[in-house]
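Colleague: Got a predicted structure plus its sequence, pasted below:
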Amino acid sequence: MQRPYVLLSCAMSVDGHIDDTTPERLLLSNVHDFDRVEQVRAESDAILIGATTMRRDNPRLLVNSEARRAQRAAQGLPPYPLKVTVTNSGDLDPTLKFWHHGGDKVVYCPDSATTKLRDSLGDLAQVVGLGPTVDFGRMLDDLGRRGIKRLMVEGGGTIHTQFLTQGLADEIHLAIAPIFVGDPNAPRFVNPGDFPGGTGHRMALAEVRAVDDVVLLRYLPKQPSGSKTS
């Protein structure tokens, strides 16, 4: 059994924020970058977001392009990637859009929250307990057993931090938007943490690309700066 390749995807402002503190979601990407993100979704076997992002943004997380869904079907894949979320509390509203669009869904949680989630979600999703706490390694093992080879992680900051501090991310897509948020209380791409190698580890830069007024940076966290990338 092999764990999936983990790709973290995030759009952020020049000053490192992924949103502001207003009730409306801050749109950082442009039309062409949103299309790029959908292409990455279509190439993934599963998409993961955290419970906080679900509550705040209420996303559907779909592959909207009929052509891309048809291409997945031609490859023997379901039209939509598996949708995955992670929660510690088990407080997930069953009316959120996440549950009612796309294909299959899986929720990972501590064992203590499984009964609560199964009662509230019913047949909307499969609920999987990961032990006393949410163990990201065990989660990846379970996804690997489900045949997931490529996992796209779309946030939020707490989830990205967990994958990076535990050395579980294989690739990062950072879309840098040409704006400043300037609010110290606004969420960031990552939170404070103990990152492998600390400031002595410089990641390999795999690609730099302009997407209209957004700049896409692709980093490979497990590879050192200067290493050859494909």
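Modeller: Received the coordinates, thanks.

Colleague: CA atoms for contacts and neighbours, from now on please.
Modeller: Fine.

Colleague: Longest helix in this structure, by number of residues?
Modeller: For the chain, the helix that runs over the most residues, judged by DSSP state H, is helix 31-42.

Colleague: now the strands: where do they sit in this protein?
Modeller: In the chain, the strands defined using DSSP state E lie at 5-13, 46-50, 82-86, 105-109, 126-129, 150-153, 171-177, 203-211, 214-224.

Colleague: for the last one, which positions count as buried?
Modeller: With burial defined by 16 or more other CA atoms under 10 Å, the residues of strand 214-224 counted as buried are 214, 215, 216, 217, 218, 219, 220, 221, 222, 223.

Colleague: Grab the most central residue of the protein for me.
Modeller: residue 153 (1.7 Å; CA atoms, centre = their mean).

Colleague: what sits against that residue?
Modeller: By CA atoms under 8 Å, 6 or more residues apart in numbering, residue 153 lies in contact with 6, 7, 8, 9, 47, 48, 49, 160.

Colleague: try this one side by side with the last:
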Amino acid sequence: MERPFVIINSAMSADGKISSFQREQVRISGPEDMGRVRGLRAGSDAVMVGVGTVLADDPGLRIKSSDHRKMRKDEGLSEEPLRVVVDSLARTPLGSEVLGKGSILAVSKAAPEERLDLLRDKCEIAVCGDIRVDLPLLLSILHNKGVRRLMVEGGATLNWSLIEAGLVDEISVYVGAMIIGGEGAPTLVDGPGFSTDYPKLSLISADRLDDGVLLRWRVLR
């Protein structure tokens, strides 16, 4: 089954947290890293988040730079990457910024039909899996839509699910110069965790940005 090249991109504190124990967004990146993220998004065919990120942060996932939109248009691409939300039970609020033309909501067969009826006017619905979204199937659907490079912007549960399924090729993480703490605060990868066969990484680069460091790893098979 063919799938896109998958990059997880995130920012975390020096102690590995991506938000606070209250699940509220914390600004970790500085201007340089935020510029890098905008460029990475502009160079992707699709951007994916989990429903938890939508509920917590309400991201738009759109390209704000006219230069980036022009770059994509000059390359024969749509001005915006596809926006994909992994949401097994269709919990995405109808007013979410991510919805609209160019958005795909990936749900399971367990999603309430009345929710899907409301959401169909605001996005494309992709039904993948019985109880939870079948991620390999979803990535295959995206590949069939022409997505060759997929940027994943969280959150911790989606990151876990993709890594656990062996669907991630690269991880880029900006480590900011701050401590967030909290045993209940989400980390880069949550989920049940591995007890054996821990996924191995190969360091691609480590570069200072702002007051932190950008680490890029290749996920080894």
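Modeller: Ah, there it is. Source: prediction; values computed, not measured.

Colleague: before we move on, the earlier item: next, work out how far apart the residue nearest to the centre of structure 1 and residue 180 of structure 1 are.
Modeller: Distance of residue 153 of structure 1 to residue 180 of structure 1, computed by CA to CA, to the nearest Å: 24 Å.

Colleague: Could you do residue 79 of structure 1 as well?
Modeller: The gap separating residue 79 of structure 1 from residue 180 of structure 1 is 37 Å, by CA to CA.

Colleague: Compare neighbour counts for those two and give me the winner.
Modeller: Regarding residue 79 of structure 1 and residue 180, a neighbour count based on other CA atoms under 10 Å identifies residue 79 as having more, with 21 against 13.

Colleague: Skipping adjacent residues, who's closest to that one in space?
Modeller: Spatial nearest neighbour of residue 79 of structure 1, excluding adjacent residues (CA to CA, 6 or more residues apart in numbering): residue 69 at 4.7 Å.

Colleague: What number of residues are in the vicinity of the one you found?
Modeller: A total of 19 residues lie near residue 69 of structure 1 under the criterion other CA under 10 Å.

Colleague: Same question for the one 3 residues further on.
Modeller: Taking other CA under 10 Å as the criterion, the count of residues near residue 72 of structure 1 is 19.

Colleague: Ok, the one 10 residues further on next?
Modeller: Taking other CA under 10 Å as the neighbour definition, residue 82 of structure 1 ends up with a count of 21.

Colleague: Would you enumerate the residues in contact with the closest residue to it other than its chain neighbours?
Modeller: Distances taken as CA to CA, 6+ apart place residue 46 nearest to residue 82 of structure 1, at 4.4 Å, with adjacent residues excluded. Residues near residue 46 of structure 1 by CA under 8 Å, 6+ apart: 81, 82, 83, 84, 148, 150, 151, 152.

Colleague: out of these, which one sits closest to residue 127 of structure 1?
Modeller: residue 84 (10.1 Å; CA to CA).

Colleague: Quick check, that closest one in contact with residue 51.
Modeller: No - Residue 84 of structure 1 is not in contact with residue 51 according to CA atoms under 8 Å; the separation is 9.9 Å.

Colleague: Show the end-to-end separation of stretch 3-19 of structure 1, please.
Modeller: End-to-end for stretch 3-19 of structure 1, by CA to CA: 30 Å.

Colleague: Residues contacting that stretch, please?
Modeller: 25-29, 140-141, 143-144, 148-155, 160, 168-182, 186-189.

Colleague: Could you do stretch 137-144 of structure 1 as well?
Modeller: 1, 2, 3, 4, 108, 130, 168.

Colleague: For it, buried residues please.
Modeller: Here stretch 137-144 of structure 1 shows 139, 140, 142, 143, 144 as buried, counting by 16+ other CA under 10 Å.

Colleague: follow-up on the earlier one: which residue in structure 2 lines up with the residue nearest to residue 82 of structure 1?
Modeller: Alignment note: residue 46 of structure 1 maps to residue 46 in structure 2; criterion TM-score structural alignment.

Colleague: That'll do, ta.
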